[in-house]
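Chemist: predicted model and sequence follow; I will ask about them next.
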Amino acid sequence: MKRLLSLLFISSMFLTANSQEASSKEDSLQLRKIYDYALLEGKSYDWLDHLSNNIGGRLSGSLNAQKAVDYTKAELEKLGLDKVWLQPVMVPKWTRGGREYSYLETAPGETRNLNITALGGSVSTPEGGTKAQVIEVQGLEELAELGREKIAGKIVFYNRPMRPELIHTFEAYGGCVDQRYSGAEEAAKYGAVGVIVRSLSLKQDDYPHTGSMSYGDTPVSKRIPAAAISTNDADYVSGMLKISPDLKLYFKLNSEQHEDVLSYNVIGEITGSEYPDEIMVVGGHLDSWDLGDGSHDDGAGVVQSMEVLRLFKEMGYQPKRTIRVVLFMNEENGLRGGNEYAKVAHEKGENHIFALESDSGGFTPRGFSFDADEAQFAQIRSWQSLFKPYLIHYFELGGSGADIGPLKEGDMVLAGLRPDSQRYFDHHHAATDTFEHVNKRELELGAATMTSLIYLVDKYGIKQINTQSQQKF
């Protein structure tokens, strides 16, 4: 009897091993098919061409943002999805106004022009501009050390650079973004009349990089204008201040904050054949800043996400679970779209099991980061070998994406596509974020990589740690 049980156990193990091997081979062939379709018959680059060159920068609340909504909705409808719709959301509307102007007064009657751009959400300067002495600081903490006596009536110049020795450039960005976001709010507390912030870029050039900023609860009457300055000019101003600490800087902004306006998230889905109530989201944000055309941030993520559903339709793949593409509005200066989508999903009691976001540019994909439980991550990491033929090796626990973050609850897993990031901040929020800087092949590889992960999650589901799951693993 013992011998029989041993034989049955060995036989069961053999059958299981064979089944796993067959499944792995099937998955490998399916991923190969996905990459072939994306690289040979891809649509993402053409979509991005239109979004970037026919529409352009898509600042939240702008006419171009609405054109992007109309265009992407029409393109999703052409795919023959089960459902395409617009989700209303009220978004902030801020306009830059006329071109900004700035100079450093190097001697009486002698000036040098500086390359600046208003930060998103900044108030304008007085009609005649703002001119004052400049005081350089390396961060928010230094304000308190200097105190009101040394700051009042001056322009605060935040000059802490991104750390070039950090390999993960998003870590370098995170290390100094606070001076852009909260710099004006904090400087106003000490009586400053304006703020100039070093552009968040690792590249030395003459292009200023905009980005969101906040005044917190500062009364409107006490808000001060804030602008970014190019890295080259930041170094120039810093060098001149070392020689002559009393130099004055002039800058003129023409920006204006308006009432909120109606906009939309664009949504399309393929309904699952077996578990239609289990929803997987793939998405990027449709809005962009206005200096360039938003090709990397985040036109690339938008078209890659659309491509995921198109590839499944082209391949004739019917997912078990519902796959939903969401093109979020207003990530850049409010996150209204992401918050609204999560709010509506919660109100409807929708069961989201997985969400994948692409918002790190259209460069060569390296892998993914996951917001997941250790057991869930172990399951996902078991798929890593399937991606190695495509040089995708980065599977790590970490962040996901700003727009899908509000969805997180319970056992849901969030993921972010992680392309090579070394060039991303050369273009991020700058006039150089344009279509010509996106490589077609890199963009298509990213779309194929996202589609492959969605395929695997659809096939195997996600381990549910705290609740009973209806799928098998």
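Modeler: That came in fine, so what should we check first?

Chemist: C-alpha from now on. contacts and neighbour counts both.
Modeler: Fine.

Chemist: residues touching the helix or strand R180 falls within, excluding its own?
Modeler: Element membership of R180 [criterion: DSSP states H and E] is helix 177-181. With CA atoms under 8 Å, 6 or more residues apart in numbering as the test, helix 177-181 has contacts from 139-140, 158, 197, 200, 211-214, 228.

Chemist: that one: how far from the chain's middle?
Modeler: Distance, stretch centre to chain centre, for helix 177-181: 16 Å (CA atoms, centre = their mean, to the nearest Å).

Chemist: can you list the buried residues in that helix?
Modeler: For helix 177-181, burial by neighbour count (16 or more other CA atoms under 10 Å) applies to 177, 179-181.

Chemist: same question, stretch 190-209
Modeler: So, applying 16+ other CA under 10 Å, buried residues of stretch 190-209: 190-203, 206-209.

Chemist: how far away from the center of its chain is it?
Modeler: 21 Å.

Chemist: again with stretch 295-302
Modeler: On CA atoms, centre = their mean, the centre of stretch 295-302 falls 8 Å from that of its chain.

Chemist: measure it end to end?
Modeler: Using CA to CA, to the nearest Å, the end-to-end distance of stretch 295-302 comes out at 10 Å.

Chemist: equivalent analysis for stretch 249-262, please.
Modeler: OK, stretch 249-262 end separation, CA to CA: 38 Å.

Chemist: and what of stretch 114-134?
Modeler: With CA to CA as the measure, the ends of stretch 114-134 fall 14 Å from one another.

Chemist: A further structure is provided below for comparison with the first:
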Amino acid sequence: MKFPSLQHLALAAVLALPLGASAQNQDSLHIKKIYDEALTNGKSYEQLRYLTSRIGGRLSGSPQAAAAVEWARQEMEKLGLDRVYLQEVMVPHWQRGEKEEAYIVNSKISPTQQVKVIALGGSVPTPAQGLTAEVLEVKSIEELQKLGKRKVQGKIVFFSRPFDQTHIHTGLAYRGAVDQRSQGPSAAARLGAVGVVVRSMSSALDDEPHTGGLRYAEDAPKIPAVAISTIGAELLGKLLKDDQDLKLHLKVNSKWLPDVLSYNVIGEIKGSEKPEEIIVVGGHLDSWDNGQGAHDDGTGCVQSMEVLRMMRAMNYKPKRTIRAVMYMNEENGLRGGTTYAQEAKAKNEKHIAALESDGGGFTPRGFSMDATPAVYQKIVSWKPLLAPYGLHEITQDGGGADVTPLKANGAAVMEFVPDSQRYFEIHHTAADTFDKVNQRELELGGASMAALIYLMDKYGL
């Protein structure tokens, strides 16, 4: 099979532009140069190697998170930007403690056996000796509430709803299941449950439990909560069908400490014509503690810095101020994104767009956004320039978590969308490590973000 060259695809894109738009040939050529720079001189892969392998998991409040802040500051200072600075953020400090344990016990049909679990982020601990109780399986919060307090009280609630595998975009499957993890513990506690076990938020059937944040409600007791691997969930569900009297023994050793001072790390290139108009690109610097935080969200951080590096390397002088933000505390508080938006509003800064990468460093597919119809249509009009690089998906499905607070300030908020098929196999797990990242896919992602930033900078929104 003969494959077309990228030059031919770029030329075809120019020819596909509306009549009279051939002047945009320079845009096509500039975008091609962006990709050439990323694929031949890209620095993000080696930056990611250091962040993940030398610093590792970076949970807010940890020494590793503090080290990541200093690393990001130094990396951006190397780029010769117009300004690099730290923005103070008070972040929560939760520690997992010793490895969690879970055993299926007192079963009439099975010997005592261990299942793999991990505490949900923010979980309170069990008693020092652990917690043992009967298990009540439900598929949803609604099903739980219909059972009522009499059937729930004193039990460990097991939320077992799996991903809907029919979704092509696995993020939709995640959205359809994650309420069990975020809201399930408080819903169960209101009815007298003593603990919660949640099937891992994963598209894979394996023995790797996935952590993730929970949100304790103020009107409910706080009870310990863990995620169980999907293989463990299948086993537990199968045993419960024939033995509803079995029990689960849980041990969680977590603890909460006082909030810690941390920082968003910010670097910018000042606009040459409209410096008051700001375009943000960013990722979150923190990660869960059980892996290296490679795809979530080391890739987003290094891709965002790469956007600014390439502008400098290509001697591109943006019209508008381009700002890269490494947000702190997306995983268990979103305080970095919230603080950034609050301070931007207090300073009366004018953000026209904010683009986040927090979906992994996989093959680029496009962009999602929350923007006005006019802004959306303007970006859609650039598809002929972006399509040769695989960026076919431009949707109104929302922006990234850290940039969404900027919507209230008038910004169009956006998210880079890579291929999602493998992301939720490793999301929030010990398997989210550097070796899972493909260098070429990573660099293509940074180039894709830079291409969109270039168009927004040149033409505005």
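Modeler: Yep, it's here. Just so you know, these numbers come straight off a predicted model, no measurement behind them.

Chemist: overlay them and tell me the TM-score.
Modeler: TM-score for the superposed pair, counting by TM-score structural alignment, normalised by the length of structure 2: 0.94. Supporting figures: 444 aligned residues with a CA RMSD of 1.4 Å.

Chemist: related to what we said a few turns ago, dump the contacts of helix 177-181 of structure 1 into TSV; add distance to P389 of structure 1 and secondary structure as well.
Modeler: Below are those laid out as TSV (distance: CA to CA, whole Å; DSSP: H, G, I helix; E, B strand; the rest coil):
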residue	distance to P389 of structure 1	secondary structure
G139	44	coil
L140	46	coil
Y158	45	strand
V197	43	strand
L200	35	coil
G211	37	coil
S212	39	strand
M213	42	coil
S214	44	coil
A228	42	strand
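
Chemist: out of the residues you listed, which comes closest to E21 of structure 1?
Modeler: Nearest to E21 of structure 1 among these is L200, at 47.6 Å by CA to CA.

Chemist: my guess is that closest one contacts E171, does it?
Modeler: No. In this structure L200 of structure 1 lies outside contact range of E171 using CA atoms under 8 Å: 11.8 Å.

Chemist: the helix or strand following the helix holding R180 of structure 1 packs against which elements?
Modeler: Heading C-terminal from helix 177-181 of structure 1, the first helix or strand you meet, by DSSP H and E, is helix 183-188. The helices and strands touching helix 183-188 of structure 1, judged by 3 or more CA pairs under 8 Å, 6 or more residues apart in numbering; DSSP states H and E, are helix 141-151, strand 194-198.

Chemist: for F312 of structure 1, find the nearest of those.
Modeler: Short answer: strand 194-198, nearest of these by CA to CA, at 43.9 Å.

Chemist: looking at the contacts of helix 177-181 of structure 1, spot the one nearest E127 of structure 1.
Modeler: Proximity of those to E127 of structure 1 (CA to CA) peaks at A228, which lies at 19.3 Å.

Chemist: OK, contacts around that closest one?
Modeler: A228 of structure 1 makes contacts with 116-119, 180, 196-199, 208-210, as judged by CA under 8 Å, 6+ apart.

Chemist: three-state assignment of the spatially most central residue of structure 1?
Modeler: When CA atoms, centre = their mean is applied to structure 1, the residue found nearest the centroid is D359 (3.2 Å). Three-state call for D359 of structure 1 (DSSP: H, G, I helix; E, B strand; the rest coil): coil.

Chemist: can you map out the strands along the stretch 351-461 of structure 2?
Modeler: 364-370, 393-395, 412-418 (DSSP state E, counting those that start in this stretch).

Chemist: need the winner for burial among those.
Modeler: Most buried of the strands of the stretch 351-461 of structure 2, by mean neighbour count (mean count of other CA atoms under 10 Å): strand 412-418, with a mean of 27.

Chemist: mean shift of it relative to structure 1?
Modeler: With mean CA distance after the TM-score superposition for structure 1, strand 412-418 of structure 2 departs from structure 1 by a mean of 0.8 Å once superposed.

Chemist: mind giving me the packing neighbours of that strand?
Modeler: Looks like strand 412-418 of structure 2 contacts strand 350-356, strand 364-370 (3+ CA pairs under 8 Å, 6+ apart).

Chemist: quick one: that strand to chain centroid distance?
Modeler: 12 Å.

Chemist: over to stretch 443-459 of structure 2?
Modeler: On CA atoms, centre = their mean, the centre of stretch 443-459 of structure 2 falls 20 Å from that of its chain.

Chemist: tell me roughly how far it lies from structure 1 on average.
Modeler: Taken over the aligned residues, the distance from stretch 443-459 of structure 2 to structure 1 averages 0.3 Å (mean CA distance after the TM-score superposition for structure 1).

Chemist: list the buried ones in that stretch?
Modeler: Buried residues in stretch 443-459 of structure 2, counted by 16+ other CA under 10 Å: 443-457.

Chemist: cool, and stretch 61-81 of structure 2?
Modeler: Buried residues in stretch 61-81 of structure 2, counted by 16+ other CA under 10 Å: 61-62, 64-69, 71-73, 75-76, 79, 81.

Chemist: in helices only, show me the residues you listed.
Modeler: If you go by DSSP state H, the buried residues of stretch 61-81 of structure 2 have 64-69, 71-73, 75-76 in helices.

Chemist: how about these in a markdown table, adding distance to L334 of structure 2?
Modeler: Below are those laid out as a markdown table (distance: CA to CA, whole Å):
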| residue | distance to L334 of structure 2 |
| --- | --- |
| Q64 | 18 |
| A65 | 15 |
| A66 | 17 |
| A67 | 19 |
| A68 | 17 |
| V69 | 16 |
| W71 | 21 |
| A72 | 19 |
| R73 | 20 |
| E75 | 23 |
| M76 | 23 |
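
Chemist: among these, find me the one that's closest to Q113 of structure 2.
Modeler: So of these, ranked by how close each gets to Q113 of structure 2 (CA to CA), first place is Q64, at 34.4 Å.

Chemist: distance check, that closest one against M90 of structure 2.
Modeler: With CA to CA as the criterion, Q64 of structure 2 and M90 of structure 2 are 16 Å apart.

Chemist: and the closest residue to H351 of structure 2 other than its chain neighbours, what element?
Modeler: Once flanking residues are discounted, H351 of structure 2 sits nearest to I278: 4.6 Å by CA to CA, 6 or more residues apart in numbering. In this structure, I278 of structure 2 sits in strand 274-284 according to DSSP H and E.

Chemist: and stretch 256-274 of structure 1, what's buried?
Modeler: 263-272.

Chemist: check contacts around G42 of structure 1.
Modeler: 307, 444.

Chemist: apply 10 Å and report the result again.
Modeler: For G42 of structure 1, the contact set (CA atoms under 10 Å, 6 or more residues apart in numbering) comprises 35-36, 304, 307, 310-311, 440-441, 443-445, 447-448.

Chemist: just to revisit the earlier point, could you give me the ChimeraX syntax to select whichever of the contacts of helix 177-181 of structure 1 are buried?
Modeler: Only the buried entries of those go into this ChimeraX selection, using 16+ other CA under 10 Å:
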select :139,140,158,197,200,211,212,213,214,228
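
Chemist: right, I'll leave it there.
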